[in-house]
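In: this is a predicted model, with the sequence first.
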Amino acid sequence: MLRPSLALSALACLVLACARPAPSAAPAASTDCDTQDQPLSKSAPAPRDRVAEIDALGERARELFEVPGLALAVVHEGEVVIAKGYGERVLGGGEAVDAQTNFAIASNSKAFTATAVGLLVADGLVGWDDRVVDHLPDLVLWNDYVTRELRVRDLLSHRVGLRTWEGDLMWISSKFSFTDIYARLRYLDPPAGLRERYGYCNLMFAVAGELIRAKSGQTWEQFVAARLLEPLGMSQAQTTLEGALGVANRAEPHIQIEGEWQTTPRLDLSAMAAAAAIDASVEDMAKWMQMQLANGQLGGTQVVPAKIIEQTHQPHIWLETPSEDFYEPARHLRGYGLGWFLEDYRGRTLVHHGGGLPGMTSRVLLVPDEALGVVILTNSESPVSRLLAFQIADLFLTDEPGKDYLAAHLAKQAEAEAARAASESPKPNAKRAPIPAGLEGKYESPLLGLAEIRSEDGGLVFEATEHGGLRCRFASEAVLPEGAGSPVSVELPCTWDDPNMGISEFGLVTKGKRVRELRFSVRPSFYDPLEYSFARARSQG
């Protein structure tokens, strides 16, 4: 584990370890939520009419960020304060979002996976500090040391040395199975050592799902449903794409294309289910938050042992705090537990997580000190879920007017866009170059498999034939790379068929007059930072 300085350790102990314990038990969620958009449990009137304030914030957030739809729920001191929807499931479709509308919660699934592994620990099937290879003997990673020393808790805490999202293109829009991805992990080349630094890693959560299957005899989907969703009464929640599409009251993902919201197909996450596959409504997620805030209890039943909640809420790796922090002066420390981000905020410990997939974003925020939980689910790629969650939390955490995070973000965004426009100066035209002859043919990558470049409809297309979800059309001209010393002879733009992926610049490495290698990345700030390399297939010399 990365070791913070002594001063940071001391402050961490004060902020993250000395929090007031959560209530020992919480009453069951009100059944009044069976009525659409029921605003308040009758047994828990909210002081200062927080319901009206939250409701107004929800509608204001949807309008300010122009998102198609969102839903929110707030729990406080064991009760559901509000659970409500805003906007539409499909923009222009006329079907309203309500408290029972399912959304993809994406990486908020990770806390379910970490809790599920905790249940294996409670069952005596694994230990948090067991070597993973002792339970998954066929696991082979990028070097012998990591393969041998990787521990169960490492799978769930983003500290294996990979960069954030590194390797994710293996599963995004891919037809690879988990077995295919599992066999390719050995070809990754992380920039850091085990436990040296934080790097958000979906791939290790998928390995945790395989650990659950190996030790329980059930798939991740079956285990999570039987041990968590069903005992919690999360009756609408789904763990598979088939199940998600079978729910009539569901939101559809939206992306912006040329400034307009359009629906986009859902990803099949079966190969990476343990990292991101759950669909749920805010009504169901309110039950999950109530259990988390009551040390594993819901309705007087101990669904999850309290030790699991305690373990998953403990920091396992520290993150850097930006020098100019949007949440200053309220935040000073950031860490990651097991399936949860941890930080201080207004003198309390926050336990929270976000989720993002093409066309869906979400946020779950817990303040155990105040028995407070907030969940925001949206059917768009927008920062609104995090901003709104913090702004709602402030209604309970301070009597003073809190920061208007919604307006502050939009103002900051406008300033950044204006500064960028002012600083941009006309650039000389890039030097054009012809596309090298002989580009067509077969290529291969240890991570993404076989690919082909071929002529089609008067142009050239690239297709990763084994991956199945990477196909783009090349521009008619290449450009010469800037700077000297690059092995890349020309760069060739390629527009992906999937509009979520945008355009990638393919670097072409030539030897003599023949292209020997292709290099490209896809949306490194959202999908995967790794530059993938495809070499000319050996069969083609």
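Out: Done, it's in. Residues are numbered from 1 along each chain as shown.

In: rest of the way, CA atoms for contacts and neighbours
Out: Will do.

In: quick one: the helices in the stretch 201-350 of the chain, in order.
Out: 202-216, 220-224, 241-245, 273-276, 282-293, 306-312 (DSSP state H, counting those that start in this stretch).

In: surely residue 330 meets residue 346?
Out: Yes: between residue 330 and residue 346 a contact is recorded at 4.9 Å, counting by CA atoms under 8 Å.

In: ok, back up a step: can you redo the helices of the stretch 201-350 of the chain as TSV with mean neighbour count and distance to residue 121?
Out: Listed next are the helices of the stretch 201-350 of the chain as TSV, based on neighbours: other CA atoms under 10 Å; distance: least, CA to CA, whole Å:
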stretch	mean neighbour count	distance to residue 121
helix 202-216	22	10
helix 220-224	21	14
helix 241-245	16	28
helix 273-276	29	17
helix 282-293	27	18
helix 306-312	18	9
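
In: out of those, flag the one nearest residue 453.
Out: helix 202-216 (28.5 Å; CA to CA).

In: what's the spacing between whichever helix or strand residue 504 is part of and its chain's center?
Out: Using DSSP states H and E, residue 504 falls within strand 503-511. Distance of strand 503-511 from its chain centroid, counting by CA atoms, centre = their mean, to the nearest Å, is 29 Å.

In: name the residues that touch the helix or strand following that strand?
Out: Sequence order places strand 514-522 as the next helix or strand after strand 503-511, per DSSP H and E. For strand 514-522, the surrounding residues in contact (CA atoms under 8 Å, 6 or more residues apart in numbering) are 169, 436-439, 443, 501-510, 528-536.

In: go on, stretch 88-99?
Out: Under the criterion CA under 8 Å, 6+ apart, residues 33, 36-37, 68-73, 83-87, 101, 250-252, 261-263, 281-283, 379 lie in contact with stretch 88-99.

In: another structure for you, compare them:
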Amino acid sequence: MACRASGTTTPGNGLFPDSLPTFLKDSLDTYVQRALTDWQIPGVAVCVVKDGKVVVMKGYGVRELGQPEKVDENTLFMIGSNTKAFTATAIAMLDADKKLSLDDKVTKWLPEFKLDNKPAGEQAILRDLLCHRLGFMTFQGDFTYWTSNLTREQIIEKMSHIKAVYPFRTTWGYTNAAFLTAGQIIPKASGQTWEQFMQDSLFTPLGMTHTIALSKDLPAAPNKSAPYTMAEGRLVRIPYCKIDNLAPAGSISSSVSDMSKWVIMQLDKGKYEGRQIVPLSAIAQTRWPHSIMGNGGHLFNESHFALYGLGWMLQEYDGRKIVSHTGGVNGYVTSVTLLPEENLGIVVLTNTDQNAFYEALKWEILDAWLKLPYRNYSNVYLQRTLHQQQEEAKAERQFRDSANLHLPTTLPLTAYTGQYFNDVYGDIQVVQEKGEMRMIFSHHPDMYAKLESLGGNRFYATFSDPEFSKAVFPFATEGNKVKSVTVKVADFVEYTPYEFVKRP
């Protein structure tokens, strides 16, 4: 894969190229170019901010395979869950302006908000939404919501059908629908939609002229990267992700040029070019620890704890506090990292969702700046990823070999066809269509899963959308009747399996 750097390395505020860490000055280009090939990444953009100035801003590779346009500092990437810091900051700004309180009950602003745990729904406050402590398991419910045809209001209603895995406020569980709910409070308190508030209160004051709030507007942007994923062991171009029904959780698209301004403001206590864009109290609220995530999050276990603020992950590394987040949507993974004590910020954007290089590069830059011994993070992450891919490919070959045997099912194929229902998702349908068994999803009308018999009551399911991957769907029978089917999608979407009961 051809790859060349574009953009600039910019000196500023007394920082000249000679004073950059050796890795950034001498090795960055080679390191990233090698990664584009090793990880099969079409394009990468990176920026480093130090003491209020951009010291590195570069694009590598191409926006789209087979096309000549290079990635540059203004190329747009979906930033995924790095959107969450914007949403949490917006809510904290409204709190600072006394237009709402972070300690308000959610039902004060959204009376229709309910949880399956009724007392939890009644007691939940805005902070609970923004720090992932409603009791849900990470990604729980996302199969129902992700790239679905549900409206924002319908998603919030669907949350009331999900049985939380953990007791309320006891355990951190990453919940995209909670950030949607928080975003839906912004119009109630400000009179502006979430996307209007983003534009008027953050993007415009910061001069983020290329940044787009909604995913529907990305395809029309002139300088954008195309999304890619891995399928059948090769890189494939996929459609732009449509997640405006979850917009406050992950729909923003931005460039390293624009994100550098966001990072500079965050590191300067809410100021940008001498103007207070975000109140200092709002910055502080988002970085106050609210939930315990676990024991770190560093590849070599050198970060001793991981906490969650409001839209930010918080951890310690080499005696310093790191404020960061990652983002992943179909075709893109990204990271934003702040080291406030060093006045250092790092942004890495990539346009394939099957890489860990966006994290490797972050740690590489941090170690270089902190003068820690060199470790090739990309290589370690890559070996782990390749091993995992090999194991997955081996399992897939075994299932594929079984499917190719055309083993007989317990019951006639017509017994498995019909309508099935799950209280959270709703309806799915199993049909015989175009010479094969297919599962049709009511809230994902553009997607289906091809079902191939593995013998007995098990079918090998291949989703038409590669993001949902492949899985074994077991059907439960009683006598000569099918009672239910268990559906599992890719962990990238949701970990939790769904049981669908067959309608009479």
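Out: Here it is on my side, so go on. These numbers were taken from a predicted model, which means no experiment stands behind them.

In: buried ones from the contacts of stretch 88-99 of structure 1, can you make that a ChimeraX selection?
Out: To isolate the buried members of the contacts of stretch 88-99 of structure 1 in ChimeraX, using 16 or more other CA atoms under 10 Å:
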select :33,37,68,69,70,71,72,73,83,84,85,86,87,101,250,251,252,261,262,263,281,282,283,379
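
In: returning to what we had before: mind listing what's buried in the strand holding residue 504 of structure 1?
Out: Within strand 503-511 of structure 1, the residues that count as buried by 16+ other CA under 10 Å are 503-510.

In: give the aligned range of stretch 73-86 of structure 2 in structure 1.
Out: Per the alignment by TM-score structural alignment, stretch 73-86 of structure 2 matches residues 99-112 in structure 1.

In: off-centre distance for the matching stretch?
Out: The answer for stretch 99-112 of structure 1 is 11 Å, by CA atoms, centre = their mean.

In: swap in stretch 300-313 of structure 1?
Out: Per CA atoms, centre = their mean, the centroid offset for stretch 300-313 of structure 1 relative to its chain is 23 Å.

In: start and end of it, how far apart?
Out: 22 Å (CA to CA, to the nearest Å).

In: so that stretch corresponds to what in structure 2?
Out: On structure 2, the counterpart of stretch 300-313 of structure 1 by TM-score structural alignment is residues 274-287.

In: surely residue 418 of structure 2 and residue 427 touch.
Out: No: using CA under 8 Å, residue 418 of structure 2 makes no contact with residue 427, being 10.4 Å away.

In: got the contact list for the match of stretch 300-313 of structure 1?
Out: So stretch 274-287 of structure 2 is contacted by 85, 88-89, 92-93, 95-96, 201-202, 205-206, 265-266, 269-271, 309-312, 314, 323 (CA under 8 Å, 6+ apart).

In: among the residues you listed, which ones are in strands?
Out: Under the assignment DSSP state E, these contribute 271, 314, 323 to strands.

In: next, the contact list for the first one, please.
Out: So the one you mean is residue 271 of structure 2. 264-265, 277-278.

In: let's see it at 10 Å
Out: Neighbouring residues of residue 271 of structure 2 by CA atoms under 10 Å, 6 or more residues apart in numbering: 206, 262, 264-265, 277-280.

In: with distance to residue 369 of structure 2 added, can I get the residues you listed in a markdown table?
Out: Conversion of the contacts of residue 271 of structure 2 to a markdown table gives the following (distance: CA to CA, whole Å):
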| residue | distance to residue 369 of structure 2 |
| --- | --- |
| 206 | 26 |
| 262 | 21 |
| 264 | 17 |
| 265 | 20 |
| 277 | 28 |
| 278 | 27 |
| 279 | 29 |
| 280 | 26 |
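
In: out of the ones in strands among the contacts of stretch 274-287 of structure 2, which is nearest to residue 118 of structure 2?
Out: Looking across those and measuring by CA to CA, the closest to residue 118 of structure 2 is residue 314, at 30.4 Å.

In: aligned partner of the closest one in structure 1?
Out: In structure 1, the residue matched to residue 314 of structure 2 (TM-score structural alignment) is residue 342.

In: from residue 12 of structure 1, how far out is that match?
Out: 11 Å.

In: and what of residue 507 of structure 1?
Out: From residue 507 of structure 1 across to residue 12 of structure 1, the span is 45 Å (CA to CA).

In: now swap in residue 499 of structure 1 and tell me
Out: Taking CA to CA as the measure, residue 499 of structure 1 falls 43 Å from residue 12 of structure 1.

In: same question for residue 388 of structure 1.
Out: From residue 388 of structure 1 across to residue 12 of structure 1, the span is 26 Å (CA to CA).

In: more neighbours: these two, which one.
Out: Shown here are residue 388 of structure 1 and residue 12; by other CA atoms under 10 Å, residue 388 has more neighbours (25 against 21).

In: all helices of the stretch 401-504 of structure 2, in order?
Out: 413-416.

In: tell me which residues in stretch 159-167 of structure 1 are buried?
Out: 159-167.

In: mind putting those residues into TSV with distance to residue 474 of structure 1?
Out: Output for those, formatted as TSV (distance: CA to CA, whole Å):
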residue	distance to residue 474 of structure 1
159	37
160	36
161	34
162	30
163	28
164	28
165	26
166	25
167	24
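
In: looking at those residues, spot the one nearest residue 316 of structure 1.
Out: Using CA to CA, the shortest approach to residue 316 of structure 1 within the buried residues of stretch 159-167 of structure 1 belongs to residue 159, at 8.4 Å.

In: quick one: what's aligned to that closest one in structure 2?
Out: Using TM-score structural alignment, residue 159 of structure 1 lines up with residue 133 in structure 2.

In: which helices and strands sit right next to the longest helix seen in structure 1?
Out: For structure 1, the longest helix by residue count, based on DSSP state H, is helix 405-423. Secondary-structure packing of helix 405-423 of structure 1 (3 or more CA pairs under 10 Å, 6 or more residues apart in numbering; DSSP states H and E): helix 50-65, helix 384-397.
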